[in-house]
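Visitor: Fold the following, please.
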Amino acid sequence: MTIEWDYIVVGAGSAGSAVAARLSESGHHRVLLLEAGPSDRNFWIRMPIGYGRTFYEPRVNWMYETEPVEGFAGRISYWPRGKVLGGSSSINAMVYSRGQKSDFDEWEAMGNPGWGWRDVLQTYRKLEDHDLGPSEWHGSGGPLHVTTIDRHAHSLSRLFIKAAQEAGLAFNPDLNGETIEGVGLYQITTRNGFRESAASAYLRKRRANLEIITNAQATRIIFEGKKAVGVAYQQRGTMHEARAQREVILSAGAIGSPHLLQLSGIGPAPLLKRHGIDVVSENDAVGRHLQDHLCYDFTYRSRAPSLNDVLRPWHGKLRVGLQYLLTRTGPLSMSLNQGGGYYRSHPLRTAPDIQLYFSPLTYEKAPPKTRALMSPDPFPGFCTSISPCKPKSAGHLEIRSSDWRAHPAIHPNYLSEPEDLATMVAGARFLRQLGDAPSFAQVIETELKPGKQAESAADFATDIRERAYSVFHPVGSCRMGPDPASAVVDPRLRVHGIEALRVIDASIFPTITSGNTNAPSIMVGEKGAELLLKEA
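Guide: Okay, the predicted model is just below:
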């Protein structure tokens, strides 16, 4: 049976939840939201630290793997992505970081009017319900609650801030304020001790004109000529079709959206023909310009107690478990990425180009394919990390076959640009300097990785290729831009050459933003809905 809607949104993730909620809140539009995964009513999703459990949970996680990466010494990179209401916002580490002014001014300068910092800041303020209250930089009363952790951070996180100041960085009490530069404590997306995913923020209020269908995998977009008129989807082994009178919106993420476009006949013609797919619209940019952030760690054995001492022994687990169940506070109510910030790797940089992370926990000895946040190492430890904000390397993804069940082939192309490796080596040198700062030196017993034997640029470069990893921020694979030759969507997020089809998610980023990409993804959902409603 075919049912008609005004709008069909594919993907109930960070952007899709916002799009569906905003389109339906007036009551004037009938909206269908399709989600390939299940409901988010899951203890390990609602409890903030539960992302350690969902990191390798196939029921709620696509668990993608890349092709072997030359820049990673031939290693494969693991890419968890949410397959559940809330998408990746339901399984991420909850750090709320909006990017910096220059990121969005760059977007606008690339031919995307309305996407500069002045405009997107207002969208951020609209979506926020911030602990810091309303101001020039923050919003209050919006759907997404943002929590400050100043009163609850581990003592080692405060020591990290002191050591970073000793290493020459300034303290920043608000890493989402006037500037992101400096070090401080991250803000996180939680509400009253529970994870605040995009689904819990935007889809709490159920409306009669919004239908949400879970476990519904979109298999192709339905076209009449070059107009999108619906979506075919599979649910529990049965194929269905839904029709859209106004528009189809893809919010399936930086992997799912280009994958579905290619399966539906929009993409590089040779690729589509090779897999027997009729070309609806040739667009070589679909699946290209894929970017991601890398991370590189220093791990330490500590003389001072860390979260390892709390979360490793059974009595520690029992105590913090009871604390969380009774009060919704304690380590289980937070992210493990507590401290961090942004700095310039060279004084001539015009903006911060490296992000810092600090975690008062290590799990070096965790079994393979686990992220044992509740079973950390049997000794006190902590780690510091760097992540270059604006990598130059870009990759691509493409369908392996016409079978919608087959994951696409992902080629991230990490470290293919020499500048990216040089930036990471500079970051490694800073982490060594940070570890030698007086406040850290007094509590560090041993540098476990990379170890003091790593001293030269070549040493660090080799170790980076062998140990660096994704921080799971894929963007750009349906890039926004005015030129159909190099972009998939225009500045109003309409797919070039196709009627009634838009992409609204992280795949439209013209360039990767500085820092964690969940907040910008939600912002894109908000702004995309605004664009749609102005035309309705």
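
Visitor: CA only for contacts and neighbour counts going forward, please
Guide: Noted.

Visitor: Gly168: what secondary structure?
Guide: Recorded secondary structure, Gly168: coil (DSSP: H, G, I helix; E, B strand; the rest coil).

Visitor: Can you give me the separation between Pro391 and Asp297?
Guide: 17 Å (CA to CA, to the nearest Å).

Visitor: Same drill for these two, tell me which one is more crowded.
Guide: More crowded of Pro391 and Asp297, by other CA atoms under 10 Å: Pro391, with 26 against 22.

Visitor: Assumed that one was part of a helix.
Guide: No - applying three-state DSSP, one finds Pro391 to be coil, outside a helix.

Visitor: Tell me the spacing between it and Thr517.
Guide: 14 Å.

Visitor: what does Glu364 give?
Guide: Counting by CA to CA, the gap from Glu364 to Thr517 is 26 Å.

Visitor: Counting neighbours, go ahead and name the busier of the two.
Guide: Thr517 (26 against 15).

Visitor: where's that one relative to Cys389, distance?
Guide: Thr517 is 11 Å from Cys389, by CA to CA.

Visitor: Check Arg151 too.
Guide: Counting by CA to CA, the gap from Arg151 to Cys389 is 28 Å.

Visitor: Just want to know which of the two has more residues nearby.
Guide: Between Arg151 and Cys389, Cys389 has the larger neighbour count (other CA under 10 Å), namely 26 against 6.

Visitor: this one as well, want them side by side:
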Amino acid sequence: MQTYDFIVVGSGSAGSVVAERLSANGRFSVLVLEAGGTDRRFFVQMPLGYGKTFFDPAVNWNYKAEPDPGLAGNADHWPRGKLLGGSSSINAMVWIRGQREDFDDWRDAGNPGWGFDDLLPVFKAIEDNEAGADAWRGRGGPLHVTDCSASVHPLTRRYLKAAQEAGLPFNPDFNGASQEGVGVYQISTKNGRRMSAARAFLRPAMKRGNVRVETGALATRILFEGRRAVGIEYEKNGRSQSVRAAREVIISGGSVNSPQLLQLSGIGPTDLLKSLGIEVLVGNDNVGANLQDHVGINYTFKGKEPTLNQLLRPWWGKLLVGAQYLLLRSGPLSLSMNNAGGFFRTDPALSRPNMQLYFQAFSTVIPKSGERPILTPDPWPGFSIGLSNCRPTSRGSIMIRSNNPRDYPKIVPNAFSTETDVAEMLTAVKFLRRIAAMPSMAEIIVEEVLPGPSITSDADLIQDFRKRSGTVYHPVSTCRMGPDPATSAVDPKLRVHGIDGLRVIDASIFPNNVSGNTNAASIMTGAKGADLVLADHA
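Guide: As a prediction, the model looks like this:
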């Protein structure tokens, strides 16, 4: 059996960083096991190409949640990256850290070293921010962050002006001193190509002689000697293989796969594991519990002015933007679909924003089989204003269905299962309409297409957002961090409670969700977690 100092399971947002950091000093050998394949695909590297990867089984786990009463019985599609870079290779690339208070809450829950002041230097060290270094932004790090303010669709300016007319301040940097207000999103790209965690961290590490990456390698079980993790059993090309870790096993499978692998290996809810014939090594009900996710909805409008629909839909437009991208690495294909957005409070009495806004200068009301129709939008001038909740109080779970590693786990989001979440979303969609009614937007709107002008009562608005809302792909907390195994799965050093030589390092350890897109915080967690590992093996 081959032995490495460290085995990292998962090459996603956190795992790629862990592998790079642990191998950087040359002292340690690192094996990365990735169930998926290569990230060297055109629609992965082209930023707006993620419409093509949204359902693609070659790069996407294509999970499906259970029918959710909170979403009017809908079974939500849960894309998760199944390739080098994980979900950072198929996401919308919006670079948002979260609010200071999010991380201070983590620290105050008994996790020293995880407050905002502790983590700001980690965030800055990750980044190569095009806007330049300052008290908040980093320059010279591995991951390039692009300032899109000069490249967004002209309609974006109308949205920004209308939001200011509705009372929100303009915010030039959501990762600066304050998050509140509206502005243009920074995105994780460089020279018109996606800057995934694989591109920024893993691929440079793969050039080192002490790093080995195995793709197509599905981890099936953690191997133990007593209560110490000593290796991983995995399947590749239909064959079961085992590898040994001399120092530690690190699980970086993300919020779905990390609890799944722990449960398959005997760490999780005792009754569940016993019912599936799995020998219980450590009974812990928090493994797979406490699932938190942001839930969002779009309101879509037909306009009087051209949107990206008129450029992305016709063959000649595809030819034009395709040539612009291929020759210059610029134009709509080099951007995220979310040009701009913002953060606001549904109640002025709140101390900080609890809702996130998104503006998209195109619309996809008409479905297209087999893909998210970003590159084939509606035939009329359409645009959308969307929103999602920042800190929902609803909690769900991710639990295995069987002892077969290839069976997808049972994902139970429990969206809108609290009165608080329903009430704040009701207030939020009314504010979204208020933005659309401001002069700068109203003068170019022909009609509201979705949900439409007939939806006006509170009951109808609630019914509509239950029917049309869904995940915005930010699941966290299924292996939450905390000092007490009665309420958490890993300790503040990300060590699995009750086990030696085993850590979880990814977004599943978040004690609570962050206010905004989760990718930046996931990558930060990889860097912070690697630092904790290295400190224990100095």
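
Visitor: On the three-state scheme, Gly516 of the second structure is what?
Guide: Once three-state DSSP is applied, Gly516 of the second structure turns out coil.

Visitor: Now do the contacts for the residue nearest to it when sequence neighbours are not counted.
Guide: Spatial nearest neighbour of Gly516 of the second structure, excluding adjacent residues (CA to CA, 6 or more residues apart in numbering): Gly98 at 5.5 Å. Residues in contact with Gly98 of the second structure (CA atoms under 8 Å, 6 or more residues apart in numbering) are Asn175, Gln179, Val514, Ser515, Gly516, Asn517, Thr518, Ala521.

Visitor: So Pro172 of the second structure belongs to a helix, correct?
Guide: No - using three-state DSSP, the secondary structure at Pro172 of the second structure is coil, not a helix.

Visitor: Spell out the residue ranges of the strands in the stretch 101-250 of the second structure.
Guide: 127-129, 143-147, 181-184, 186-187, 189-190, 193-194, 211-214, 218-225, 228-236, 239-251 (DSSP state E, counting those that start in this stretch).

Visitor: Using TSV, lay out those strands together with mean neighbour count and distance to Asn338 of the second structure.
Guide: Shown next, in TSV, are the strands of the stretch 101-250 of the second structure (neighbours: other CA atoms under 10 Å; distance: least, CA to CA, whole Å):
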stretch	mean neighbour count	distance to Asn338 of the second structure
strand 127-129	22	19
strand 143-147	23	13
strand 181-184	27	9
strand 186-187	26	9
strand 189-190	22	14
strand 193-194	25	14
strand 211-214	19	33
strand 218-225	20	33
strand 228-236	20	37
strand 239-251	20	31
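
Visitor: Who are the contact partners of Pro353 of the second structure?
Guide: Pro353 of the second structure neighbours (CA under 8 Å, 6+ apart): Gln179, Glu180, Phe343, Phe344, Arg345, Thr346, Cys390.

Visitor: Give me the neighbour count for the aligned partner of Leu461 of the second structure in the first structure.
Guide: Residue correspondence to the first structure (TM-score structural alignment): Leu461 of the second structure is matched to Phe460. If you count neighbours by other CA under 10 Å, Phe460 of the first structure ends up with 22.

Visitor: Lys317 of the first structure pairs with which position in the second structure?
Guide: Aligned partner of Lys317 of the first structure by TM-score structural alignment: Lys318.

Visitor: what helix or strand does His440 of the second structure sit in?
Guide: His isn't right for residue 440 of the second structure; it's Ser. helix 439-442 (DSSP states H and E).

Visitor: Going by neighbour count, which residues of that helix are buried?
Guide: Ser440, Met441, Ala442 (16 or more other CA atoms under 10 Å).

Visitor: how near is the first one to Asp347 of the second structure?
Guide: Summarising the geometry, the distance separating Ser440 of the second structure from Asp347 of the second structure, computed by CA to CA, is 24 Å.

Visitor: just the last one next, same as before
Guide: The spacing between Ala442 of the second structure and Asp347 of the second structure, counted by CA to CA, is 24 Å.

Visitor: for the second one, same thing?
Guide: Note on Met441 of the second structure: its distance to Asp347 of the second structure, by CA to CA, is 23 Å.

Visitor: Same check on Ala24 of the second structure?
Guide: In terms of CA to CA, Ala24 of the second structure sits 47 Å off from Asp347 of the second structure.

Visitor: Please identify which of those two sits among more neighbours.
Guide: Ala24 (16 against 13).

Visitor: I'd say the more buried one and Lys207 touch.
Guide: No - the criterion here is CA atoms under 8 Å, and Ala24 of the second structure misses it with Lys207 at 10.9 Å.

Visitor: quick one: secondary structure of the residue nearest to Gly516 of the second structure?
Guide: coil.

Visitor: That one matches what in the first structure?
Guide: In the first structure, Gly98 of the second structure lands on Gly99 (TM-score structural alignment).

Visitor: Could you report the distance from its match to Glu196 of the first structure?
Guide: Counting by CA to CA, the gap from Gly99 of the first structure to Glu196 of the first structure is 19 Å.

Visitor: Likewise for Ser140 of the first structure?
Guide: From Ser140 of the first structure to Glu196 of the first structure the distance is 15 Å (CA to CA).

Visitor: between those two, which one's more packed in?
Guide: Glu196 (27 against 19).

Visitor: who's in contact with the more buried one?
Guide: Counting by CA under 8 Å, 6+ apart, Glu196 of the first structure has contacts Arg46, Ser90, Leu144, His145, Thr189, Thr190.

Visitor: 10 Å instead?
Guide: The contact partners of Glu196 of the first structure, taken as CA atoms under 10 Å, 6 or more residues apart in numbering, are 45-48, 86, 89-90, 94, 143-147, 188-190, 202.

Visitor: now do Tyr56 of the first structure
Guide: Taking CA under 10 Å, 6+ apart, one finds Trp62, Met63, Tyr78, Pro80, Lys369, Thr370, Arg371 in contact with Tyr56 of the first structure.

Visitor: Quick one, which of these are buried?
Guide: Trp62, Met63, Tyr78, Pro80, Arg371.

Visitor: Can you tell me which of these is nearest Ser335 of the first structure?
Guide: Arg371 (13.6 Å; CA to CA).
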